[in-house]
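Undergrad: With the sequence up front, the predicted model follows.
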Amino acid sequence: MQHTVENYSLFTDFDVSLFRAGKHYKLYEKFGSHALFHEGRSGTYFAVWAPNAEAISVVGNFNGWNPYSHALHVRWDGSGIWEGFIPNIGVGELYKYRIRSYQGETLEKGDPFALQWEQSPGTASVVSTTWYEWKDEAWMRARHERNGLNKPVSVYEMHLGSWIRSPDDPDKLLDYRGIADKLVPYIKDAGFTHVELLPVMEHPYYPSWGYQITGYFAASSRYGSPQDLMYLIEQLHLNDIGVLLDWVPSHFPGDAHGLYRFDGTHLYEHQDPRQGYHPDWSSYIFNYGRNEIRSFLISNAIFWLERYHADGLRVDAVASMLYLDYSRKEGEWIPNEYGGRENLQAIGFLKELNEAVYQHFPDVQTIAEESTSWPGVSRPVYSGGLGFGMKWMMGWMHDTLQYFSRDPLFRQHHYGQLTFSMLYAFHENFMLPLSHDEVVHGKGSMVYKMPGDEWQRFANLRALYLYMYTHPGTKLLFMGCEFGQTAEWNYNQSLDWHLVQYEPHQGVFEFIKSLNRLYRNEPALYEHSFSPTGFEWVEGGDAYNSVLAYVRKGIRREDDVLVVLNLTPIVRYFYRCGLPSHGEWIVLLNSDDRGYYGSGIEQSAVQAEPIRWMNQDWSAQLTLPPLGGLVLKRNPERQGGSTEVQQEVVAPVKAIQASKPAKARRKVKKDPDNEA
C-alpha cells in the first residue's frame, strides 16, 4: 500500500545553490530527519542526497520496513536531493533509506545526517533532536580566555569506554552521565585544563576506538543519547574544563549501511582505488574535490562546535590527506595535475575548513595530527598555511621517548635528541603529545618504556613529564599515564585504578597535579609557547653529564623560570649553573621530592653570585637530584611579589610528606603488576 509522503521542503533555492557550490556549512539544518509541525500536523521531514538513485523510500518500524510505503520526492533542480514530509511519526522512530539505483541495485542505508543511531549491532538511524537547555553560558562567553594561544593548555586525552567502567560489571560501559559524575572531580583534582575525547561519533566497530565512523552527526548511542553527551560537556564547562573532540575527515569504513557506494555509485569516495581506498585502514577516502562532500564535512565540523559546544577539534591523520602517495608504492597512486605528490584537493579542503571554523567560532582551536614536515600547518591561510591553530609535535615525541628509553649510561651519546627540537620548535604552534598511539600495539606503557629498576623507572617518568611541561608548546597526556599505568592500554577494559594505592603510582599522580598547577600559575611557561622570545638555553651542551638547563620567559622578566634536568642516576653536588639574573632563587618544583616517590635530595634557595657561567652574568652551585629536575624562580619577596605560587605547588607535597612516618617514606607497597 502506497502512503502519502507530502512534497514539502526545508531547502530554499539559495540553500541548494550553496550546497552545490560547496559553500553551505550548516547542512544539518536541512538534511536528515527533522520532527516538526507542517500545516498544523506533527510529523517528520526527511531529506537525503543521492543523485544517482532511481527511487528512494523511507523504511522503518513505523511502516513495518515496507519498501513500498513511503517514497520520497526528487527535487526538480537536478541537485540530487530527495525529500518529503511523513505525518504522524516523530522522535524515537527507527528508519533507513531504501535506495534503488539506475543499475537496478537495491541498497538500505543509514542516514548520513542522522542525529542518533540505534545501539550496535543495530544499524538503523533514529529520528532524534539536539535540543538542550544549556547552562554553560559563562564558560562560552569567556572561552577565548581559556583557548588562546597565549594560555596554558594541558589536555587529558581519553577513551570513554575504557577510562572507567561499571563497578558492578567490568564489561558494562558507563553512560555519558555516569562518566561525568566521576570524570569532572577527577580532572579538577588532577588540574588539566582540557579533556580530549577519542571519537564519540557513531561507529559500528568498537575495536576501531571510534576512528571508523558511519554516523558523522550522531553521538555514539553506546553511552546514551545526544543530550547525555551534552550533559557531560556541560558539566566539564561548569567546572572550567574545556572539551576537544577527535574528528576524522580522512576516511570512513565500507560498511553496507554507511557512506560507501551510497547511491550505488562512489558518491562520497573517489571511484579510483588509487585515490579512494586507504590501504592502512582498509577504509575509503573522501572525494575532497567534490563540492557537496566539502559542504558535508565542513558542516559536520561546525555541527559539533555549535550543537555540542565543543571547544576545538583535533583532526586525525592529516598527513594521509596531504599526500597522494601516503602509504602507497610506486604505481599505486596518481600524481596531481602538476605531476606532484601533493593532494591539492585535500589541501584546499583543509584551508577552507579552518577558515570556516574560525569565521564561525574564533575562540576555538583546530589541532592537526600531522606527522611530516609539511610547512605552515598552523599558519594562517592568508599567509600560505593550512590554517590550523596547533599541530602535534610528533618529532619531539619520537625523539624524546627514544632518548628516555635508553640506559642513562649511554644517554651522553644521544644528547642531541633532546636539544634538536629547539631548532624547529617555533616553526609551528606545537602541541606536545604523549598520546594513545604510544601505549598500544606492543609499544608498552609509558612507565615500562623507562629503563632501570622500579625506582629508576618512576624517576625517569617524572623527569620526562617535567621536561614535557617546561618545553615550549601545549601539552597532551593520555589517560592512565598520569598515574603510571603499567599495562598497555586496552580499549575493552577499565584503567587499572587499583594501582593508585601504591606509593610509586601515587607519587606520579601527585607530580602531575603539581605540574599542572605550576603550568597554570607560571606565565613564563605559556605566554610565549610559540615564540623564541619565550626560551633561552643556559646549558644545552653538557652531554657528558646529561644535564640540560634553560630559561622559560614570560612577558615580565620577573616571571622567568629556570629549568635544570639531570638525566643520570647520579646526584650532582656543587653543579654550577648560570642564572639569568641576580637575587635569591627558590625551588618551585623538585621532581625528586619524597612526596613524589623521589629519593628526597633537596635543593634549598640559592643566592646568585656574580660569576659568569654558561654565557650568563650570574650563577650558583646547585645540587641536582638523580634522574630528576628542578624548576627555580627569583624569590618574589625580593622583587615585591608574593610566594603564593610557590606555596600552591609545594604545600600539597609537604602535606603528603608530613603524613608519612619518616622511616616509611621509602617503603614500597608491593604490587605484582609492577615487577619488571
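TA: Perfect, thanks for sending it.
Undergrad: can we go C-alpha only for contacts and neighbour counts from here?
TA: Will do.
Undergrad: Just give me the residue closest to the centre of the protein.
TA: Glu196 (4.3 Å; C-alpha atoms, centre = their mean).
Undergrad: Okay, and that one sits in which element?
TA: Taking DSSP states H and E as the definition, Glu196 sits inside strand 194-197.
Undergrad: for that strand, the distance to its chain's centre please.
TA: Computed by C-alpha atoms, centre = their mean, to the nearest Å, the chain-centroid distance of strand 194-197 equals 6 Å.
Undergrad: Output the contacting helices and strands for it.
TA: In terms of contacts (3 or more C-alpha pairs under 8 Å, 6 or more residues apart in numbering; DSSP states H and E), strand 194-197 is packed against strand 154-158, strand 242-247.
Undergrad: the strands in the stretch 101-250 of the chain, which residues?
TA: With DSSP state E, counting those that start in this stretch, the ranges of strands along the stretch 101-250 of the chain come out as 106-109, 116-117, 125-126, 154-158, 194-197, 201-202, 215-219, 242-247.
Undergrad: Please identify which of the ones you listed is closest to Leu18.
TA: strand 215-219 (19.9 Å; C-alpha to C-alpha).
Undergrad: Can you mark which positions in the closest one are buried?
TA: Along strand 215-219, these residues count as buried under the neighbour rule (16 or more other C-alpha atoms under 10 Å): Gly215, Tyr216, Phe217, Ala218, Ala219.
Undergrad: Can you list the helices and strands that it packs against?
TA: Applying 3+ C-alpha pairs under 8 Å, 6+ apart, one finds that strand 215-219 makes contact with strand 116-117, strand 201-202, helix 226-238, helix 291-307.
Undergrad: So which of the ones you listed has the densest surroundings on average?
TA: Using mean count of other C-alpha atoms under 10 Å, the stretch among the helices and strands packed on strand 215-219 with the largest mean neighbour count is strand 116-117, at a mean of 29.
Undergrad: what comes into contact with that one?
TA: Residues from elsewhere that reach strand 116-117 (C-alpha atoms under 8 Å, 6 or more residues apart in numbering): 123-128, 202, 215, 217-221, 225-226.
Undergrad: Output the strands of the stretch 101-250 of the chain as TSV; include the columns distance to Gly258.
TA: Below are those laid out as TSV (distance: least, C-alpha to C-alpha, whole Å):
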stretch	distance to Gly258
strand 106-109	6
strand 116-117	12
strand 125-126	11
strand 154-158	26
strand 194-197	23
strand 201-202	11
strand 215-219	8
strand 242-247	17
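Undergrad: Below is structure B, check it against A:
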Amino acid sequence: MANSTPLLPTVPKQPDLPPLALVENDEWLAPFEPILRRRQARLQARLAEIEKYHGSLAQYATLHQQLGLNHDPSRGGYAYREWAPGAEALFLIGDFNNWDRQAHPLKRLEFGVWEVFLPDAEYSDRLTHGSRYKVHVVTAAGGKDRLPPALRRAVQDEATKDFAAQLWAPETPFAWTDQGFDLKAAVPEPLIYEAHVGMATEEGRVGTYREFADNILPRIAAGGYNTVQLMAIMEHPYYGSFGYHVANLFAASSRFGTPEDLKYLINTAHGLGIAVLLDIVHSHAVKNEAEGLANFDGSGNLYFHRGDRGNHPGWDSKLFDYGRPEVQRFLLSNLRYWLEEYHFDGFRFDGVTSMLYHHHGEGVAFMGYDNYFGAGTDEDAILYLQLATTLAHGFKENCLLIAEDMSGMPGLCRPIAEGGVGFDYRLAMGIPDFWIKLLKHTPDEFWPLGDLWHTLSNRRAGEKTVAYAESHDQALVGDKTLAHWLFDAGIYAHMQALDPDPAAARALALHKIIRLLTLSAGGEAYLTFIGNEFGHPEWVDFPREGNGWSYHFARRQWSLGDNPDLKFHQMGNFDKAMVHMAGAQHVLAAGPATLLKHDEENKVLVYERGGLVFVVNLHIEKSLTDYRFWVTEEGKYRVVLSSDNQLFGGFDRTDEAFVYETFEHQLSLYVPSRVALVLARA
C-alpha cells in the first residue's frame, strides 16, 4: 500500500469558531491556529476511516492478534501470518519441522499478507510451549532466516548467540491479583523511580524480574516513590544499548526471565501501590536484519523510510514510516499489547523530539515558534502520536504518558481537543543539563541564582513536566552523576559518616539542596534514577568489548546506601524524607512555586509551593542570623525538613522544634550556609 500523504488537509475558514484553548492560553500561537486545526482535522479523518473499517481504534490496535503465530481455537490449530508484500516466498521453520526451509510454505493472501495453518491434530505434540521458530523470507536478493516482527518472546542460543522466536503458551495463565489497584489514587502526582532490572543487583551479573520485584520494589515503596519506570524491557540484541536499540517490540526481554516473571513484578508493584511505566521505544529501531525488522521483505521500506530518510544520523538505527497505515497499526497494537497483556500503567515515550522533526532536533536551537510549525516538522509523526495518546487514554483510564522532548513543542502535553498532542507530561530536560553545566564551569560562589530559578520555573503554562536532577543519561559512562561531580575522588576516600573532610561536606550539602530545589520548583512530577538517591559512586557501563565484557559497573551497590556509617546512607535518608514530605504535602499537585525572595548577595532563594515555604541558602560560608522574608500567610511555622539534620549528614545548626511566628507578614530565621529548610504552618 502506498504511503499516505504527509500534507495536512485544508480546513475551510470558519470565522465564527472560538479560538482553540491552546491559542487562548498563548496568544503567540494565533498565527499557527490553522495548522493546529488541520492537525485536528487530519486526526478526525483518520479516526473516522479506522472506525469505518475496524469499528474502533481499540479494535484496530489488534494487529498482534492477527500477525505472527497465534492459536485459533475455532480452526483448531496455529495460524502463522506475516505482512511482507515485497517478498517472493515465505516458509515457517522451527524445531517442530527440523528447521526444514521447504516444509511449510506460506500462501500469499490479500494486501501483502501471507499465511500457513498448522492443525492441532497434526502438530499438537510438535508445536508446543517452548518450541523455537523463525520465518525464512525469500526476496530478489535471496533467502534469509528472520525473526517474526510480532513475536512475543525471543531467546538467545548460548552457544551460537543467535536469537529465535519461542512459542510461549503455558498451561496455566498468570493469576493477576491487582484488580483493586487504583491508578489515580496511587499516583496523585508521579514520584518516579527510573530503573533497569538487569543492573539492579549488587553482584556483577544480569538481575531478574523476580529479584527486582522481591528486593527492589520494597526499597522503592519505602523511599516514598509511587511510580517505577522500567527501561530495557522491549527485547534488544545488544545488552549494552541500555535497551534503546529495540529489535522485537512485542517481546519482554528474556534475559531477565519469563513473561510470567515480568507479570509477577508488575503485580507485586500494584500490590505495593506502585504504578509501572514502560520506557517504550517507537522513535527508532535496531538496524540488525538478523534480529530486527530492517528490510524484512526485501523492499527496503516496509516498516521504515526508504534510503537515507530511514536512517537516524546519530543513533545508527532505523526510522519508522509513521505515515504508512500498516506501520501506524503495528505501533498502536504494540501499545495496546503492553497495556493489556502486562498491565503497564503508561509509557515514557523515548526520543519524541527525534520523531517530531525531520531534522530530529539535531543542530536546532528552537528559538521561535516557526521551529514547531515549519517544514522541519514531521506531521505524520504528530498524527501517529495523537493516535497513540488517544488509544492509550481510551484503553486504560488514567494512563500516564510522558514525552521525552527537549524542543518544547507547544501543546505536546495538552489534550487533543485543545489543539494539543495528548501527552500528560514532558521531561524537563534542561534542568539536569543546567546542573551539570553549573558544576563543571561555575565556582559555587558565582552561582547565578536568577538563571537557576529561571531554569527551574521556565515551563509552558498548563503543560506538566517531570523534573529531575539526573536520569540514566547522566549516569552513563562518559558522563558523571551529580554525586561524582560533587565528591570527585572523595567519593572513594571520604565517605565515612564521621569524616570531616570539608570538600565532602560541601558535596553532601549540595547533593541534597540540588535534589530538593529540583523536586520542589522544577515541575509537576519528579524522577530519580536507580541508586542516585543515595549518591551511587559509580557510573553505568554495560558489558562490552572495551571493558572486557565486565559487569562491574552494571550493578548497584545497595550495601553502601544501607550502611549507617557512610555518607551514602545519609544521602539516602534525606531523599526518603524529601520524597515522603513531597508526597504527604502534595507539593507537585500544587500550582507552580512562587518566588518570595531572590537575594543574590547572600545567595538565598525563598519560595512557596503547596502551602510550604522553602528557604535555600547557597552561600559558601555565610550563615544568616535573623534573616527576614515575606510570606503570604501570617501565623506560626515550623520546620518540616532541614537538610542540616544530623540524620542527613548535617550539623544540626537549626532548632527544628522551634515554632516561628510571623510579624507583619514576615518570618525571621537563622539560615546556615549551604542549607535548605522547608517550613509549614504549625
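TA: Okay, I see it. Predicted, not measured: the structure shown is a model, and the values here were computed from it.
Undergrad: Tell me which of the helices and strands packed on strand 194-197 of structure 1 sits nearest to Arg594 of structure 1.
TA: With distances scored as C-alpha to C-alpha, the stretch of those nearest to Arg594 of structure 1 is strand 154-158 (24.6 Å).
Undergrad: Select, out of the helices and strands packed on strand 194-197 of structure 1, the one closest to Leu107 of structure 1.
TA: Each of these was checked against Leu107 of structure 1 via C-alpha to C-alpha, and the shortest separation belongs to strand 242-247, namely 27.3 Å.
Undergrad: out of the helices and strands packed on strand 215-219 of structure 1, nearest to Gly264 of structure 1?
TA: Of all those, it is helix 291-307 that lies closest to Gly264 of structure 1, at 16.4 Å by C-alpha to C-alpha.
Undergrad: okay, the closest one sits on what stretch of structure 2?
TA: Taking TM-score structural alignment as the measure, structure 2 aligns residues 325-341 with helix 291-307 of structure 1.
Undergrad: average gap between that stretch and structure 1?
TA: Mean deviation of stretch 325-341 of structure 2 relative to structure 1 after superposition (mean C-alpha distance after the TM-score superposition for structure 1): 0.6 Å.
Undergrad: got the contact list for that stretch?
TA: The set of residues that contact stretch 325-341 of structure 2 without belonging to it, under C-alpha under 8 Å, 6+ apart, is 3-4, 58, 60-64, 249-250, 282, 303, 320-322, 344-346, 384, 387-388, 391-392, 395-396.
Undergrad: Separate out the buried members of those.
TA: 58, 60-64, 249-250, 282, 303, 320-322, 344-346, 384, 387-388, 391-392, 395-396.
Undergrad: Just the ones of those in helices?
TA: Judged by DSSP state H, the subset of those located in helices is Ala58, Tyr60, Tyr384, Leu387, Ala388, Leu391, Ala392, Phe395.
Undergrad: And Pro105 of structure 2, what's its match in structure 1?
TA: So Pro105 of structure 2 corresponds to Ala71, using TM-score structural alignment.
Undergrad: State the number of residues packed around the closest residue to its match other than its chain neighbours.
TA: For Ala71 of structure 1, the nearest residue in space outside its immediate sequence neighbours is Ser57; the separation is 3.9 Å by C-alpha to C-alpha, 6 or more residues apart in numbering. As a burial measure, Ser57 of structure 1 scores 24 neighbours (other C-alpha atoms under 10 Å).
Undergrad: Same question for the one 5 residues further on.
TA: When neighbours are defined as other C-alpha under 10 Å, Phe62 of structure 1 has 14 of them.
Undergrad: From Ala124 of structure 1, how far out is the nearest residue to it once chain neighbours are set aside?
TA: Among residues not flanking Phe62 of structure 1 along the chain, Glu93 sits closest, at 6.9 Å (C-alpha to C-alpha, 6+ apart). When distance is defined by C-alpha to C-alpha, to the nearest Å, Glu93 of structure 1 is 10 Å away from Ala124 of structure 1.
Undergrad: Looking only at neighbour counts, state which of these two leads.
TA: For Glu93 of structure 1 versus Ala124, the count of surrounding residues by other C-alpha under 10 Å is larger for Ala124: 25 against 16.
Undergrad: Identify the residue of structure 2 aligned to the more buried one.
TA: Under the alignment defined by TM-score structural alignment, Ala124 of structure 1 is paired with Ala164 of structure 2.
Undergrad: Quick check: that match touching Ser131?
TA: No: in this structure, Ala164 of structure 2 is not within contact of Ser131 by C-alpha atoms under 8 Å, at 9.7 Å.
Undergrad: Could you tell me where the longest helix along structure 1 falls in structure 2?
TA: Within structure 1, and with DSSP H defining each element, the longest helix by residue count is helix 503-521. Following TM-score structural alignment, the aligned partner range for helix 503-521 of structure 1 in structure 2 is 566-584.
Undergrad: Just the buried positions in that stretch, please.
TA: For stretch 566-584 of structure 2, the buried set under the neighbour-count rule, 16+ other C-alpha under 10 Å, comprises 566-583.
Undergrad: Could you pull out the strands in the stretch 401-550 of structure 1 for me?
TA: 430-434, 474-478, 535-542, 547-552.
Undergrad: helices or strands next to the last one in the packing?
TA: What that stands for is strand 547-552 of structure 1. Strand 547-552 of structure 1 sits against strand 535-542, strand 561-566, with contacts defined as 3+ C-alpha pairs under 8 Å, 6+ apart.
Undergrad: Ok, the longest one next?
TA: Secondary structure elements in contact with strand 535-542 of structure 1, counted by 3+ C-alpha pairs under 8 Å, 6+ apart, are strand 547-552, strand 572-579.
Undergrad: all strands of the stretch 251-400 of structure 1, in order?
TA: Counting by DSSP E, counting those that start in this stretch, the stretch 251-400 of structure 1 has strands at residues 277-278, 283-284, 312-315, 365-368, 390-392.
Undergrad: Relative to Arg146 of structure 1, which of those is closest?
TA: strand 365-368 (10.6 Å).
Undergrad: what does that closest one correspond to over in structure 2?
TA: Under TM-score structural alignment, the match for strand 365-368 of structure 1 in structure 2 covers residues 400-403.
Undergrad: So what touches that stretch?
TA: Outside stretch 400-403 of structure 2, the residues that reach it (C-alpha under 8 Å, 6+ apart) are 277, 345-352, 389, 423-427.
Undergrad: again, only using 10 Å
TA: Where contact means C-alpha atoms under 10 Å, 6 or more residues apart in numbering, the residues beyond stretch 400-403 of structure 2 that reach it are 183-184, 187, 190, 275-279, 344-353, 388-389, 392-393, 412-413, 422-428, 464-466.
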